[in-house]
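Participant: Here is the input, now give the coordinates:
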Amino acid sequence: MDPVTEWTGRLAHALRRAMRMSNPTFAEKLGVHARTVDMWRANSERRPNPEIQQALDTMLERADETSRKRFELIAGAESPTATPPVESLPDEPPQNATVSGPVPTHPTISPGAGSDFLDWLRISRTVSAPPDGSDLGEILKWHRKRQDLTQKEAAEFLNTHQSTLSRIENGTQQLTDVNELRHFARALGIPPSQLGVLMDRSGDAIPDPTHVSHLPGPVKDSQDHWRLVRRELNANRALLGHMAADLYSSDNILAGTAVLAGRGWVPPSPVMIDEITMTWSDIAPPPSITGGSPETARTLPLAADGQVYSRYSRALRDLAKPRLLDNRVSYRLIDVGQWARPSLEFTYTSYFETLDVGEPLGHEFAQAWMDAGRGMPRMADLPLRQSISDPFDLWARPMLPSINTLTIRRDPVGGHRFYMHLRDSSSVASGGGILHVSPAGAFQPAAIAPVHQRNDFSLWRNMQREYAEEFLGQAEHDGNSTDPIHYETDEPFASFERARLSGDFRVYVCAVVLEPLTLWVELITIAVISAPAFDELFGDMVLVNDEGAFASAEERPTSGIPFTADSMKRLETAQLSPIARACIYQAWSRRHELLSA
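Facilitator: You can find the predicted model right below:
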């Protein structure tokens, strides 16, 4: 049959009928909203935009012979009439617009076409921060025109006035309400993150008691055994972490430590935190290794219905939930740049997406260790770990970095001191039962509303929140709030920033590493705070916080531990996590550089 010279709503509808598809299925195949297909049916002579014309060509080309003949019969039943001019697409989609749908197999590019032939492609860019809704109007306009909707039609779908939509599109009216933004995204088929709206995942951590079995039998046995291995994992994390490091080549071990470091992950000297360029990308492919990978099955218990739990996080919330467990939207590390011009690149992930790979790795190792009579497991007995052929491949699995900070109170007269924290395994999902540096926490935004995404995309601000929580006992910013933190004026953040700007609160990044047991990616950082500034900022330092308690070499826990060779020697036999040891080793081996005036 002859190719279609120009598609209309009538011909598109004929193709849908010929292929015996419902409106939603046809729309999904084309990569458009179902309402767009409804519009073609209502306005048979409406001409789709050029991108959709190409997608319809491709669908017809790929149809089987029977469907093509059926289309010829249906399309020939009526003669087409004149068509109105099409509303043109913008030359280029906005930065965060996503385009789906078929791409022609053999596209034809006209000579001298310039950039207009790219108007249907998504041009991705690396930018300095996540989407914050500041280009909302451009994104709405681009998606509206891609759906072949007039402003009036789109306003009807959105249940708003055309004048309101016009003002939003031209940037004279802002839209900040999270629920309204989600409604707009849903109605126009836009990923909410493009509008700066993050998912509220707090419900993921609510236990489901119907999954827990209390009756004797294989399900209860499976759940009891899972809890046993989990307890052994938490009780022996320090030992197991150092054993896991022995599975890897010494070339990948950071000197003087048991942590793993990829090529180029360790700077030749400590880097000030404000020297690191933070970039954002929306083009990272989904990870190939996830909590749903078949290799995780051996680390999952049975649920009450006899089926294996689908994710480790779901078993954890139901069978051994720590007090602090929340599936927060988080920042996923996807690239470590050269330290000559230090940079880190991120996209989105969630806490559970990372936990669902990391904790099964630890669980698998603990089970194999128990099976080996508490001896060294063989890699052959660790199928999940084996499946990660390159642990330093940042794109292969979700890599949410934790920021681990050794805090040093710099006092050349009275003696330097540092601070350690005993993490409570009943309170935290990972790293419990061992001494760790403080503060430490995952790199996550403090709020889900669009305006806060650029605001929170900062290693330093993440650390400030952790200092407020761990040292001062303030409530955790749970990441599901819509209330922003005003770092410039809210205390203690404003005081932290003044101390940093004056040079009294210096923060250095010493390495990017992997914790060997869970292969969780970690930033090793060191904060050096002058004694007067420390006493002013942390005069009300707490002894116990939501995640555990501070340790001290003296009766007064807030006095910390002397930063001396004797303390280094004593800590050699302490129950320290590999990451804590790495932080201490980096601080001690570089102490002259870090503590210089």
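
Participant: Could you use CA atoms for every contact and neighbour count after this?
Facilitator: OK.

Participant: what's the distance between stretch 315-332 and the middle of its chain?
Facilitator: A distance of 14 Å separates the centroid of the chain from that of stretch 315-332, by C-alpha atoms, centre = their mean, to the nearest Å.

Participant: ugh, typo on my part, it should be stretch 493-512
Facilitator: For stretch 493-512, the distance to the chain centre is 25 Å (C-alpha atoms, centre = their mean).

Participant: Identify all contacting residues around it.
Facilitator: With contact meaning C-alpha atoms under 8 Å, 6 or more residues apart in numbering, stretch 493-512 is reached by 261, 265-267, 269-273, 464-465, 487-488, 521-530, 533, 537, 586.

Participant: These in strands, which ones?
Facilitator: 271-272, 521-530 (DSSP state E).

Participant: and for comparison, fold this next one:
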Amino acid sequence: MHPVNGWTGRTACALQSALRMSNEAFAAHLGIATRTVGGWHQKPTVRPKSEMQQLLDAALDRASDDARSRFAQLTGSAPATEATDAELRLLDDPDITAALDWLDQHAGWEPGGSRHAVAVRLARLDLRELQDRRARRTRVSQRDLADALAAYYGASTTDHGRYTARVGDQAVQTSVLTHPDWLDLDCPLIPQHDRLTVVSASPDAELILDVEASDPAIERLAAALAMRTRLINNPLYQLHSIDIAKGRIGGSASVAHFVQYALTMDLLEGELTDALASGLQAVPGSLPLRDRYLPNLASVVDISTRLCAGGALALTAIARPADPFRGEPDYLLLVQERSGHVLNANRRLAVIPKGFHQPLADVRADAQIGVTLRREMEEELFGRDDVDSTVTSQRSADPLHPSRLSEPMRWLTESPGRLRMECTGFGLNLVSGNYEFASLIVIEDEEFWDRFGGMIEANWESSSLRRYSTTDTDLLTELITDVAWSNEGLFAMTQGLHRLAEIGGPRVKVPPIEWEIRR
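Facilitator: Model (predicted):
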């Protein structure tokens, strides 16, 4: 069972993982320095000296049958299983390694401590229980989340409040905290109006994770490995200040990394959903992570003192000519059901495109919200895998250069008036503190649908793509009041439809939509 060509750093680390030992424990087990084990993780191709090879041979010989079996699976000398795939990712996946390193640093553990903790948790996980938990979470509706957060945070003492839309005689409440000055922005997403600026990164060195905070992070990593959830450590724009008014979005942002968000703020949604699925009330003291990271409305609004990541999402409306079967001219609206493999808002309804606001190639230029939306259109609607950083590494100097655009996007940008992009509203989502730039994308030229309608296809982030007509008032009313929405998706949908009714002319026959802020 010993490696045929001798031990390398990679196979030594595989033995450590099979034995489920931390760096310190594995070093003590072999009788060597901890830094030697750390060196194997940093240089997986290195070949230890002959005396070290003998120590590793002896350690494998002494290992239990279960540990030998795990080692054989990790090194490819036994048939792979789902658990083996997860353990291989734990060993080799650079994004998982980045998350483990970040957790070691902020939990105050020696290098390798979090890897060991995740390996132990992974061995204990029951895949059926994880599937059942996912199913229970889907039964917690958008309305349940909004009501629970309203109860947790109570009344606002400022002009900020929870966004509520009235559709005809029905009201739909969201968890998006907003302000009258942040709604009906009608802000063209062009450089003169789209003005976020980048400032120096804000270090997170002062963030200390105790057991109460680090244990859910360990659980998140183990579950992500077991369920094959994608976790990619991409850079994210972190908001520090905002300057938002009608026709203008501005403020400042720095660059953070996804693992910091995934192991802190993004855990709040799962904690809340699990509590509601179990019949618990969301009150201060019952949600430890929320009590820690987002305890009151003041902490939500004060984005300068916390990690505030987020994104841009847009209602897409495509003009279509009259049709003998469908009837009069209209706009086609696209709505997605999010995949179960995304980290947040999975299995929820959302507008499309929807993505994290993050740099693609140029940190300063990409800070414009319009750049993120154009990238997301290419990725989520027009099939550009090379701009999807969860699929491939970014090597192009200018991924959105005209020469690289998809055929539909090139056509849209060739002539003025074919594509209209606006930011319609801004809010802070109480679910996890994210910022949300709700937007509207309107393809005005009817020729687009005839030319490219068959090329529109959602990517892996969606499990399905739905079509609606702006002349079908009944179906749109039913859609808006569906409790399967994500809160940010409903925010963008209603703000987008409200604006589309103002500019779309006779081809838009949506029910009257008005908003109010509940404090």
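
Participant: Among the ones in strands among the contacts of stretch 493-512 of structure 1, which pair sits farthest apart?
Facilitator: Largest separation among those by C-alpha to C-alpha: Val521 and Ser530, giving 29.3 Å.

Participant: Find the residue at the geometric middle of structure 1.
Facilitator: Among the residues of structure 1, the one closest to the centroid is Thr349, at 2.0 Å (C-alpha atoms, centre = their mean).

Participant: which position in structure 2 aligns with that residue?
Facilitator: Using TM-score structural alignment, the equivalent of Thr349 of structure 1 in structure 2 is Ala256.

Participant: Would you check how far apart Glu502 of structure 2 and Asp186 of structure 2 are?
Facilitator: 10 Å (C-alpha to C-alpha, to the nearest Å).

Participant: What of Ser406 of structure 2?
Facilitator: 27 Å.

Participant: for Arg115 of structure 2, same thing?
Facilitator: 48 Å.

Participant: More neighbours: the two, which one.
Facilitator: Arg115 (27 against 19; other C-alpha atoms under 10 Å).

Participant: Now that one: which helix or strand?
Facilitator: Assigned by DSSP states H and E, Arg115 of structure 2 belongs to helix 113-124.

Participant: Starting from that helix, tell me the next helix or strand along the chain.
Facilitator: helix 127-138.

Participant: Which strands and helices lie in contact with that next one?
Facilitator: helix 267-277 (3 or more C-alpha pairs under 8 Å, 6 or more residues apart in numbering; DSSP states H and E).

Participant: which residues are in contact with the helix it packs on?
Facilitator: Outside helix 267-277 of structure 2, the residues touching it (C-alpha under 8 Å, 6+ apart) are 133, 136-137, 139-140, 144-145, 216-217, 220, 281-282, 287, 289-290, 344, 431-432.

Participant: Count residues in the vicinity of Ser567 of structure 1, would you?
Facilitator: 12.

Participant: nearest residue to it other than its sequence neighbours?
Facilitator: In this structure, Ser567 of structure 1 finds its nearest non-sequential neighbour in Ile561, 7.3 Å apart by C-alpha to C-alpha, 6 or more residues apart in numbering.

Participant: hang on, the one you found packs against Tyr419?
Facilitator: Yes. Between Ile561 of structure 1 and Tyr419 a contact is recorded at 6.1 Å, counting by C-alpha atoms under 8 Å.

Participant: Show me which of the two is the more surrounded one.
Facilitator: Tyr419 (25 against 20).

Participant: nearest residue to that one other than its sequence neighbours?
Facilitator: Of all residues not flanking Tyr419 of structure 1 in the chain, Gly560 sits nearest, at 4.9 Å (C-alpha to C-alpha, 6+ apart).

Participant: Surely the one you found touches Phe418?
Facilitator: Yes. Gly560 of structure 1 is within contact range of Phe418, at 5.5 Å (criterion: C-alpha under 8 Å).

Participant: Now the residue mapped onto Arg136 of structure 2 from structure 1: closest residue in space that isn't a chain neighbour?
Facilitator: Matched to structure 1 by TM-score structural alignment, Arg136 of structure 2 sits across from Glu232. Once flanking residues are discounted, Glu232 of structure 1 sits nearest to Ala366: 6.9 Å by C-alpha to C-alpha, 6+ apart.

Participant: Return a ChimeraX selection command for the buried portion of the contacts of stretch 493-512 of structure 1.
Facilitator: Only the buried entries of the contacts of stretch 493-512 of structure 1 go into this ChimeraX selection, using 16 or more other C-alpha atoms under 10 Å:
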select :261,265,266,270,271,272,273,464,465,487,521,522,523,524,525,526,527,528,529,530,533,537,586
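
Participant: Sketch out the strands for the stretch 201-350 of structure 1, chain order is fine.
Facilitator: Counting by DSSP state E, counting those that start in this stretch, the stretch 201-350 of structure 1 has strands at residues 271-272, 277-280, 329-336, 343-350.

Participant: Which stretch of structure 2 lines up against the second one?
Facilitator: Meaning strand 277-280 of structure 1. The aligned range for strand 277-280 of structure 1 is 195-198, by TM-score structural alignment.

Participant: what's the mean gap between that stretch and the aligned bit of structure 1?
Facilitator: With mean C-alpha distance after the TM-score superposition for structure 1, stretch 195-198 of structure 2 departs from structure 1 by a mean of 1.3 Å once superposed.

Participant: how near is Leu272 of structure 2 to Tyr152 of structure 2?
Facilitator: 11 Å.

Participant: With Ala213 of structure 2 instead?
Facilitator: 20 Å.

Participant: what do you get for Arg410 of structure 2?
Facilitator: Taken as C-alpha to C-alpha, the span from Arg410 of structure 2 to Tyr152 of structure 2 is 47 Å.

Participant: Going by how many neighbours each has, rank the two and give me the top one.
Facilitator: Neighbour comparison, Arg410 of structure 2 and Tyr152: the larger count goes to Tyr152, with 20 against 14 (by other C-alpha under 10 Å).

Participant: Counterpart of Met420 of structure 1 over in structure 2?
Facilitator: Match for Met420 of structure 1 (TM-score structural alignment): Val335.

Participant: What strand or helix carries that match?
Facilitator: Assigned by DSSP H and E, Val335 of structure 2 belongs to strand 330-338.

Participant: That strand vs structure 1, mean deviation?
Facilitator: Using mean C-alpha distance after the TM-score superposition for structure 1, the mean distance for strand 330-338 of structure 2 is 1.1 Å.

Participant: I'm done for today, thanks for sticking with me.
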